[in-house]
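1. I'd like to go over a predicted model; first the sequence, then the structure.
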Amino acid sequence: MTSSSPYDPPAEPRPPRLDFDRPPAHPGTAPVRPGLRRMRRRRRRTVLLAVALLVAGAGAAGVTRLAGPDLLGRHPLAADPSLANGTGAGSGSEPRGYPTAGTGSFAAADGRSPVRGDDGPLRRYRVEVERDTGQDVDEFAATVDAVLGDPRSWIASGELRVQRVPEAEAADFTIYLATPATSEGMCAEGGLSTERYTSCRLPGRVVINLARWMEAVPDYGAPLEVYRTYVINHEVGHEFGELHQACPGPGAPAPVMQQQTYGLDGCVANAWPYVDGVRYSGEPTDGV
């Protein structure tokens, strides 16, 4: 129910209706204006042309019945099963064969890696992948092992070592591969907003967004493997105490702690914290 105002002014008189589609009340007593004849002829031609086009299009598509209201889009787009389920082209709900939301349940990789690095404290990590995402947990773990054990990664400092372990109680931190919806919820627990787009790190928890793992980001300018290496080193770098850094200048390699997911700012893609055996970095920024 809607409320009414205490005072409704009287309606103003309406001007006489000019209905050019209605013939005179007494044919022959009022001549039809030449302009009206031309307008009627144009309208008839337009209607006939539209009908002819619809019939031709229907015949080409193999449609045998034309229903006026249906031509105006009586049924919503969601009536198309591919669009309703988020699998149609351009829908974005299930892009390129991977889910955007999952069960929130994870499978952990078995086994342990060798200890990588020459000296320093040992940082143990565990690897988990969200179930039913089409991603193999052992394959993901092997990629993480290869990145963190590379001599261009964080162990190049000579001040820490890394090892993957299967037991949760033995791990200093866990690296998760999660769907955009699940990763958003996990990151939000620490007050971080990812808009289902970025990855994040919380104390003891590195969360890699599956969408970024599968697609990287537009205009990154490097193969997917480079972005994957970058995102592991970047988020694990936060776990090791590193803060965000800025691009040193146009054409320079992007520091691994630069937020390359949001753009390179004139730098070129770079996935490693050490370049030519030297720690490569930029000026610190306010972000973490």
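-> Perfect, I can see it now.
2. going forward, measure contacts and count neighbours with C-alpha atoms only.
-> Will do.
3. Off-centre distance for stretch 213-228?
-> 14 Å (CA atoms, centre = their mean, to the nearest Å).
4. Buried residues, it. List them.
-> By neighbour count on 16 or more other CA atoms under 10 Å, the buried set for stretch 213-228 is Trp213, Met214, Ala216, Val217, Tyr220, Leu224, Val226, Tyr227, Arg228.
5. In helices, which of the residues you listed fall?
-> Members of those lying in helices (criterion: DSSP state H): Trp213, Met214, Leu224, Val226, Tyr227, Arg228.
6. I would like the residues contacting the lengthiest strand in the chain, please.
-> Longest strand in the chain by number of residues (criterion: DSSP state E): strand 122-130. Applying CA atoms under 8 Å, 6 or more residues apart in numbering, the contact partners of strand 122-130 are 102-109, 135-137, 140-141, 160-168, 170-179.
7. Tell me which helix or strand comes right after it.
-> Note on strand 122-130: by DSSP states H and E, the next helix or strand toward the C-terminus is helix 137-148.
8. Report the buried residues of stretch 118-131.
-> Buried residues in stretch 118-131, counted by 16+ other CA under 10 Å: Arg123, Arg124, Tyr125, Arg126, Val127, Glu128, Val129, Glu130, Arg131.
9. Give me the distance between the closest residue to the fourth one other than its chain neighbours and Trp154.
-> Yep, that's Arg126 we're talking about. In this structure, Arg126 finds its nearest non-sequential neighbour in Thr174, 4.6 Å apart by CA to CA, 6 or more residues apart in numbering. Distance, Thr174 to Trp154, by CA to CA, to the nearest Å: 17 Å.
10. dropping in the other structure now:
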Amino acid sequence: MTLATAGILSLGAGLGAGAALDRVVGPQPQASALGVISPDDAREAVGTPSPTPAPAPAEDAAAAGQGLWRVDGSGLPEVPDPVELVPPTPLPAPTPVEPEPDPDAVDADGLTLADREAGLLSTDVPETGSGELVVVPGEQEAPDPTRPVQTVRVEVEEGLDIDPQLFGATVMRILNDPRGWGADGSVSFARTDGEAQHRVQLVSPGTVDQTCAPLDTRGLYSCAIAGKAVINHMRWVRATTEFEDRTQYREYLINHEVGHLLGHGHVDCPAEGELAPLMQQQTVEVAPCVPNGWPFPEVEVPGET
């Protein structure tokens, strides 16, 4: 081997290792101990590497593992026929929940729910009515016929802004309450529109004064006289400042006047802070006692706390 040949081979080996550099920067003349040699001469001496052949198209994309399909579209999976989508059955609309009525809310007529249930149609109070009494029709059996039964007829003065049926129902609810006069087993009340042992009348202030004479009611109070509990319509509507709760006052008013018909007289407040006895004149003054509408207030009522 001549010195020139050895130099060429040595340079060719170096060029083979740096072929990538040759492709990036382009052919450049190379210097050697024998002089300048061109890149073409060097490649001819050491051999030119063959370019990497491009991969043949995959015959089966699955086998090739590339997730590709042939260009001509063959080998694609079969597409199923479109499925007719059935819309889901709509859920029924939720039933709206009615809010609980506020018992203290006042309506456009200035009345609460309790006022309506007591028969009031407005807050109008005539000083004097027609004087004609209308019997509330209908009958109601005594809730406990094993006790002595006493009959009650309910009457309303014509012209008062009152629902007679609701007023009558309120009277009987109060009289037959577990805390009422029948709590000791002495009585149970039945309502009738015929002859009765007791009459409960709702009348105007002027008619109260006429009916209760010689008692001095002065258009302000109610009374019990000659088998009649005469309820002042003004008190049924407005109650009294001695009671904060008009419903409690109405309970007191019915029980107190019917208590007179049963033979009970007035009593005084026993001590400061105690419940007023039912037969205390609470319309006039409750203090130093606490208002009370029942003859037997200590009796527990089912469903109440």
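-> Received it, and whenever you're ready, just let me know what you need. All values reported here derive from a predicted model rather than from experimental measurement.
11. Would you pull the TM-score for this pair?
-> Remark: TM-score between the superposed chains equals 0.60 [TM-score structural alignment, normalised by the length of the first structure]; 179 aligned residues with a CA RMSD of 1.6 Å.
12. circling back to that earlier point, with distance to Val275 of the first structure added, can I get the buried residues of stretch 118-131 of the first structure in CSV?
-> Formatted as CSV, those follow (distance: CA to CA, whole Å):
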residue, distance to Val275 of the first structure
Arg123, 22
Arg124, 24
Tyr125, 24
Arg126, 27
Val127, 26
Glu128, 29
Val129, 30
Glu130, 33
Arg131, 36
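13. What's the local residue count around the residue mapped onto Ala178 of the first structure from the second structure?
-> By TM-score structural alignment, Ala178 of the first structure lines up with Val203 in the second structure. Other residues within reach of Val203 of the second structure, judged by other CA atoms under 10 Å, total 31.
14. And Ser186 of the second structure? What does it align with in the first structure?
-> So Ser186 of the second structure corresponds to Glu159, using TM-score structural alignment.
15. What is the neighbour count of that match?
-> Glu159 of the first structure: 13 surrounding residues under other CA under 10 Å.
16. any idea how far it lies from Leu224 of the first structure?
-> 29 Å.
17. Give me the nearest residue to Pro250 of the first structure, chain neighbours excluded.
-> Gly266 is the one closest to Pro250 of the first structure (CA to CA, 6+ apart), at 4.4 Å.
18. Quick check: that neighbour is in a strand.
-> No - counting by DSSP: H, G, I helix; E, B strand; the rest coil, one finds Gly266 of the first structure to be coil, located in no strand.
19. check contacts around it.
-> Cys247, Gly249, Pro250, Gly251, Ala252.
20. Can I get the residues you listed in a markdown table including neighbour count?
-> Compiled in a markdown table, the contacts of Gly266 of the first structure are given as follows (neighbours: other CA atoms under 10 Å):
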| residue | neighbour count |
| --- | --- |
| Cys247 | 25 |
| Gly249 | 13 |
| Pro250 | 12 |
| Gly251 | 13 |
| Ala252 | 14 |
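21. what's the most distant pair in those?
-> The span of the contacts of Gly266 of the first structure, defined through CA to CA, is set by Cys247 and Gly251 at 9.3 Å.
22. can you list residues touching both of those two?
-> Gly266, Cys267.
23. about what we covered before: counting neighbours, which of the contacts of strand 122-130 of the first structure end up buried?
-> Applying 16+ other CA under 10 Å to the contacts of strand 122-130 of the first structure flags 102, 104, 106-109, 137, 140-141, 160-167, 171-179 as buried.
24. For the stretch 101-250 of the second structure, just list every one of the helices.
-> Ranges of helices within the stretch 101-250 of the second structure are 113-117, 164-175, 205-212, 233-238, 246-261, based on DSSP state H, counting those that start in this stretch.
25. so where is the first one in the first structure?
-> Following TM-score structural alignment, helix 113-117 of the second structure has no partner segment in the first structure.
26. Mind giving me the packing neighbours of that helix?
-> Helix 113-117 of the second structure sits against helix 164-175, with contacts defined as 3 or more CA pairs under 8 Å, 6 or more residues apart in numbering; DSSP states H and E.
27. How about the third one?
-> For helix 205-212 of the second structure, the elements it packs on are strand 223-225, strand 228-232, judged by 3+ CA pairs under 8 Å, 6+ apart.
28. Just name the most buried of those strands.
-> Mean neighbours per residue, mean count of other CA atoms under 10 Å, is largest over these for strand 228-232, with a mean of 25.
29. once aligned to the first structure, how far is it on average?
-> Here strand 228-232 of the second structure, set against the first structure after superposition, deviates by a mean of 0.4 Å using mean CA distance after the TM-score superposition for the first structure.
30. so that strand matches what in the first structure?
-> So strand 228-232 of the second structure sits over residues 205-209 in the first structure, by TM-score structural alignment.
31. ditto for stretch 31-42 of the second structure
-> By TM-score structural alignment, stretch 31-42 of the second structure lines up with nothing in the first structure.
32. Over to that stretch now: how far is its first residue from its last?
-> By CA to CA, one end of stretch 31-42 of the second structure lies 11 Å from the other end.
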